[in-house]
Structures are given as structure tokens and as C-alpha cells.
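Peer 1: Sequence and predicted structure below; questions after.
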Amino acid sequence: MGGVVEVVIPVFAMIALGYGAAKRKLVSEEGFRGLTMFVFGLAAPALLFAGGTRPHEGGGGAAVAILSASILVFALSLLGARRVFRLNLAEAALFALACVFGNSVMMGVPIIFAAYGPPGVPPMLGILALQTMILLGMATIVTEVGLHANAPWRRVLSASLTGILKNPVVLSVIAAFIWMLFGLPVPGVVRRTLELVGAAAPGVALFCLGGGLAGISAAAAWKETTAIVGVKLLALPALTWGLALLVGATPIETAVAVTMAALPTGANAFILARRYATGTDRSGAAVVVSTAISVLTLSALIGHFRGILP
């Protein structure tokens, strides 16, 4: 239990510090925006590229399990939002995204590194690349179709793919895969520089997450929010776990896949909702509530997996 506390408590302590700094105006909104740009545009990509270009094996089983589970849950959530909550297609797409898209960079990267160390990197890299491209792509396309039913499908698809491929996190993971595929070396001075820059990512990301939560209300659309949180923190991890066992994923792949699936709703779900001015309160509330409850669910999962891993 002590090992779990050492992993989980610092993570949520950093989130709390960011939240407090925002509430007390110790860091301005512009300051948080700059720190967030630093994390997404530089520190996190450096961390992921440095980790991805180290010799490693495996990781495919984790990506297959969580991606298959996420696509299935996305489709069912989309259908449920339309029939149960009577949401239009664009609203339902963003509802479904909040059910499956976790806070992979802000929380996933620091938690996986802290809980499972270097062996957790290969499964995490595969998940980050595919999940970001496919899930954000699906949600963006369905939302665009819902808002612009008469728009040419080529324009919708092109705009969606362009936006995703401009994501620095996706680009860094793809670059790492290509680097390893061709067996290219990373000079020592370059690797050390990447590691120095990347070392800032986990702490700053969590601090910025806390700052972002300070401006979001958790009281909006409570019925839809409850459904999102239940699916995201319980149903998706359970289905991912079952699929990981079904495809014969290794213990570390299973641990990483299930932990990544159990992450709270990611800020990107809220950002996409704000971009389309659709379901913003619902997505924002899901981020806040799922982050708070994930203190318990992530602690339980990490404690279990750290107990059975060699």
C-alpha cells in the first residue's frame, strides 16, 4: 500500500497545487496557457521521443485491447446519448468522446512512468499514438457531420486529419517509431537534452491540469455527467481488461492498458467541445468529477497491478 501512496498522492498533490494557484491568482490565466503550451509543444514530446527511442519490445497487446474497447464504447455511448438523453449527433459525438478519451498526457504519462517505470513505456507509446489519432478523428468527423450535414465529406475528413497530425504528441510518437524502425542512433548530447526538457513534463502537466480545473463548474448536466463518469472510470477499464486477457497481452501490457483506460476524461474532450461550442458544460463537468473520483479508482488499480507484476 505504501508504494501506491508514493505514486498516487504526489500526482494529485500537484493537481491540487495548480488548482490552488489558479484560485488564489498566484499564476495568471496567461501563465497557465504558456505552461500548457510548453508541456504539449515541447516537454511531453521530448519525454516521449526519448523514451520511445530506447530499446524495448512489445506494447501491441495494450494498444489493441484499449483501442478495441474504446471504439466499441464510443459507438454504444453515441447511440445511448441519442436515445436516452435525446442529444443531436454533434452533442452525442462529444458525449461519447468524453466517455472514452482519457487524460493521457497530463495524467497518463506521469502516472505510467511513476507506477510502472521504463517497462511501461512501449505499451503507453502505442496507446498514445493510436488513441489520439483514431478517437479524436472519429469524434471530430462525427461532430463535423452533425454540424455540417451538407459539407463535402472530403473536406471534413481532410480538416480532421490535418488537425490531428499537427498534434506534437502524435508527431513525437510517430517520429520515435520511425527512428527505431530504421535503427537510427540518438547522440548522447541530444538524448540528455531531451531528457532534461522531458523531465519537466510530468510535474508541469499536472500543475496545469489543476489550474484548468479551477475554471470549470462541476454542477452542469449532472445526469449526463454521471453517465460519462461511470462509463469512463468503470465500464471502459473493465472491457479493456477483458480484451487484454482475450488477446493474450503480457502482464505489463495489461497493467498499462487498464490504467490508461481508467484515466479521467481528458482535457482534449473539453477543448473540442469548446471549439464547437457544443456540450461544453457537460464535458467540463465530466473532467472535474472524473478527476476527483479517479483518486480512488486509480489507487485501487495501481495497487493491484504493482502487487502482481514481477
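Peer 2: Good, I have the coordinates.

Peer 1: When you work out contacts or count neighbours from here on, use the C-alpha atoms and nothing else.
Peer 2: Fine.

Peer 1: immediately after whichever strand or helix holds Leu78, which helix or strand?
Peer 2: Element membership of Leu78, judged by DSSP states H and E, is helix 60-83. Downstream of helix 60-83, the first helix or strand assigned by DSSP H and E is helix 89-100.

Peer 1: How about the contacts made by the closest residue to Lys232 other than its chain neighbours?
Peer 2: The shortest distance from Lys232 to any non-neighbouring residue, by C-alpha to C-alpha, 6 or more residues apart in numbering, is to Cys99 (4.9 Å). With contact taken as C-alpha atoms under 8 Å, 6 or more residues apart in numbering, Cys99 is in contact with 73-74, 77, 228-229, 231-232, 265.

Peer 1: alright, now check it against this:
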Amino acid sequence: MTLFLHHIALCAPLFLLVFLGWGLVRARIFSNDVTKALGAFTFRLLMPTLLFKLLSNLSEMPPIDWRVLIAFFGSCAVVYLGGRAAVRRLFSTDAAGTTVLAMAGIFGNNVQLGVPIVQLSLGDAAMPTISVIILFNVLLLWTVAIASVEFGRHGRIRNPREVLAPMLRVFRNPLVVAILLGCAWSFTGLKLPDFVQKSVDLVAVATTPMCLIVVGMGLARHNFSAALPKGLFVTAVKLALQPFIVWLIARALGLGELETNAATLMAALPVAINIYLMAQDFDAEEGGASNGIFVSTLISAVTVPLTLTLLGVAP
């Protein structure tokens, strides 16, 4: 219990900032236009700067155990395929709706919530591991989603280029660019000029609180009561089933403690707001996606500290 209370206290300031952002929008202090602008600012400048800073020292950190990808994305495959079957049986959804709800069970808020939580609880040593997960998460999951919808609607993939396009567009993603540049810079052995490094440090310090507030502001756009049964199903899968399967695979592979904890914690994050964008893009299950995002974020304020406790992460 003492360890659980420690992790509650550790994570509480992070989630308090999330709910602060939610309250600011619900109180109409800031409009949706402000939310979108701050979201773009965070995504295109703040978070890439933080990732570059963290990974610019990659050559001085322990090497990445690439088996972590098997643990994380192996769980994604299991949960996604099982989720599709369960969603169709429980909710009688069409191809697009099934894809959205099943994808919600594996597509977590890895950047805006994941990076601050992992950095605070596991330290900078876990950054290379979660950066690899973030990189392949962006690369693979949207491609799988588009392919699933295409196949479900037409019984075949009619346009392979449309399915493969996200794999090429990923290299224009600011987060991916920052990860790759940070890794490349670390192996040059060079140091940034002192005045540049100080500027990068200042931006990085502002990133975590801004990201968390922006997450909360985004949540204010979603409805708690919309498609509640679907949201609860998605929440249970995302916050309980996926992290458990990641942990099982990581243990079976003999991954180290840091890699196991990092991958499991990334899997225990709430549903990403990107799932709502996916629902809009596919014109399917916007209510279920909206509810899954809101409910999973709310409940994760307890389940994330609980996951840290069960993993035995020491203070």
C-alpha cells in the first residue's frame, strides 16, 4: 500500500494538469480554436524538442533491446485480433466501426502522456526504449487500420498505395523526425553550442506541463455519456488486458527490468486522442471513440500508479 500511495503521489501532479486543461475549456476560458493551436504548437515544436534533447545522449545510454518491439507489438496483434472478434460479437459493428474500437484497445497516448509519465517514473534511461515504440507505433498502427477498413469494406485491398502511404508519410511526422535527428546527433559525438543547448533545455522544461494541459483541453471536446458501454469495453482492454499481455511476452522473452517496465507502462496508457481522428476519418464510431478516450484517461489516474506498483518500480 505504501508503494501504491507513493506512485499515486508521483503521478497526481501530472493528471492534475490534465484535468486543469479539461476545466479551462469546460469553463469556456479557452475556446476550441485555442486548444487546436496549442495542440499543434505542442506537437510540432515542444515535444520534438524534448525528444531530440533526450535522444541526443543516446550513445551514452545502454543499448536498446530490440526484443521490446516483439513484446509490445506482439501484444498489439493479439489484442487487436481478439478485440475485432469481441467488438463484432458484442456491438454488431461494421468494418470501419470494428476497426476503430479494436484499434482503441492498442493505440495509447504514448507521446503527450507517455513521455512525461515514463520520464518521471522510470527516468531518462527508459527514453530510448519508448522512442522505438513511438516510432514503430506511428509507422504500423495507422497502416494496419487503413488496411483493415479497406479489406473489411471490399473484401480485398483495392489500392495498395493508399494503404502503404502512411508508412511513407510517417517520415514527415515531427516526432519521428526529432527521434531520428536526436539519434543521429548523438552518434556524431558533437555537443550543441552552449547558448543553443540552454534554449533547447528551456523549451524542454516547458514541454511536459504544456503537453498534459493540452491533453486535458482535448478531452473537453468529448462526451462522457456517448456510447458508454463501448467506452468501458475499450477502457478495460486498453488499461488492463494489453499491459498484462505485454508483461507476459516480455517475461517470456527474458527482457530486462527496465525494458519490461517501460513497455508495460506504455501499454497501460489511456486511449490516444488520435483514435477520435481515426473515427472521424472513417466516419464510424465517433461516440465510442470519444467515450473510450475520456473514460480511459479518467480511470488511468488510478491504474497507471497501480501498474507501477505491480511492476515493483521503486521510489
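Peer 2: Noted; the coordinates are in hand. Here the structure is a predicted model, which is why all the values come from computation and not from measurement.

Peer 1: Now do the residue nearest to Lys232 of the first structure against Leu125 of the first structure, distance only.
Peer 2: Distance, Cys99 of the first structure to Leu125 of the first structure, using C-alpha to C-alpha, to the nearest Å: 21 Å.

Peer 1: Likewise for Ile134 of the first structure?
Peer 2: Counting by C-alpha to C-alpha, the gap from Ile134 of the first structure to Leu125 of the first structure is 14 Å.

Peer 1: Trace Tyr80 of the second structure over to the first structure, please.
Peer 2: Correspondence of Tyr80 of the second structure to the first structure, assessed by TM-score structural alignment: Phe74.

Peer 1: Any idea how many residues pack against that match?
Peer 2: If you count neighbours by other C-alpha atoms under 10 Å, Phe74 of the first structure ends up with 26.

Peer 1: got the buried residues for stretch 120-134 of the second structure?
Peer 2: Under the neighbour-count criterion of 16 or more other C-alpha atoms under 10 Å, stretch 120-134 of the second structure has 121-122, 124-134 buried.

Peer 1: Return the subset of those residues lying in helices.
Peer 2: 121-122, 127-134 (DSSP state H).

Peer 1: Let's have those residues in JSON lines, adding distance to Gly182 of the second structure.
Peer 2: Listed next are those as JSON lines, based on distance: C-alpha to C-alpha, whole Å:
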{"residue": "Ser121", "distance to Gly182 of the second structure": "22"}
{"residue": "Leu122", "distance to Gly182 of the second structure": "20"}
{"residue": "Met127", "distance to Gly182 of the second structure": "12"}
{"residue": "Pro128", "distance to Gly182 of the second structure": "10"}
{"residue": "Thr129", "distance to Gly182 of the second structure": "14"}
{"residue": "Ile130", "distance to Gly182 of the second structure": "14"}
{"residue": "Ser131", "distance to Gly182 of the second structure": "11"}
{"residue": "Val132", "distance to Gly182 of the second structure": "12"}
{"residue": "Ile133", "distance to Gly182 of the second structure": "15"}
{"residue": "Ile134", "distance to Gly182 of the second structure": "14"}
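
Peer 1: what's the burial count for Val190 of the first structure?
Peer 2: Applying other C-alpha under 10 Å, we find 11 residues neighbouring Val190 of the first structure.

Peer 1: just Val84 of the first structure next, same as before
Peer 2: Neighbour tally, Val84 of the first structure, other C-alpha under 10 Å: 10.

Peer 1: Aligned to it, what sits in the second structure?
Peer 2: Counting by TM-score structural alignment, Val84 of the first structure corresponds to Leu90 in the second structure.

Peer 1: what about that match, distance to Met47 of the second structure?
Peer 2: From Leu90 of the second structure across to Met47 of the second structure, the span is 38 Å (C-alpha to C-alpha).

Peer 1: How about Leu120 of the second structure?
Peer 2: Distance from Leu120 of the second structure to Met47 of the second structure, by C-alpha to C-alpha: 15 Å.

Peer 1: contacting residues around Phe52 of the second structure?
Peer 2: 178-179, 181-183.

Peer 1: Identify the residue of the second structure aligned to Thr143 of the first structure.
Peer 2: When the second structure is aligned by TM-score structural alignment, Thr143 of the first structure is paired with Val149.

Peer 1: so that match sits in a helix?
Peer 2: Yes. Assigned with DSSP: H, G, I helix; E, B strand; the rest coil, Val149 of the second structure falls within a helix.
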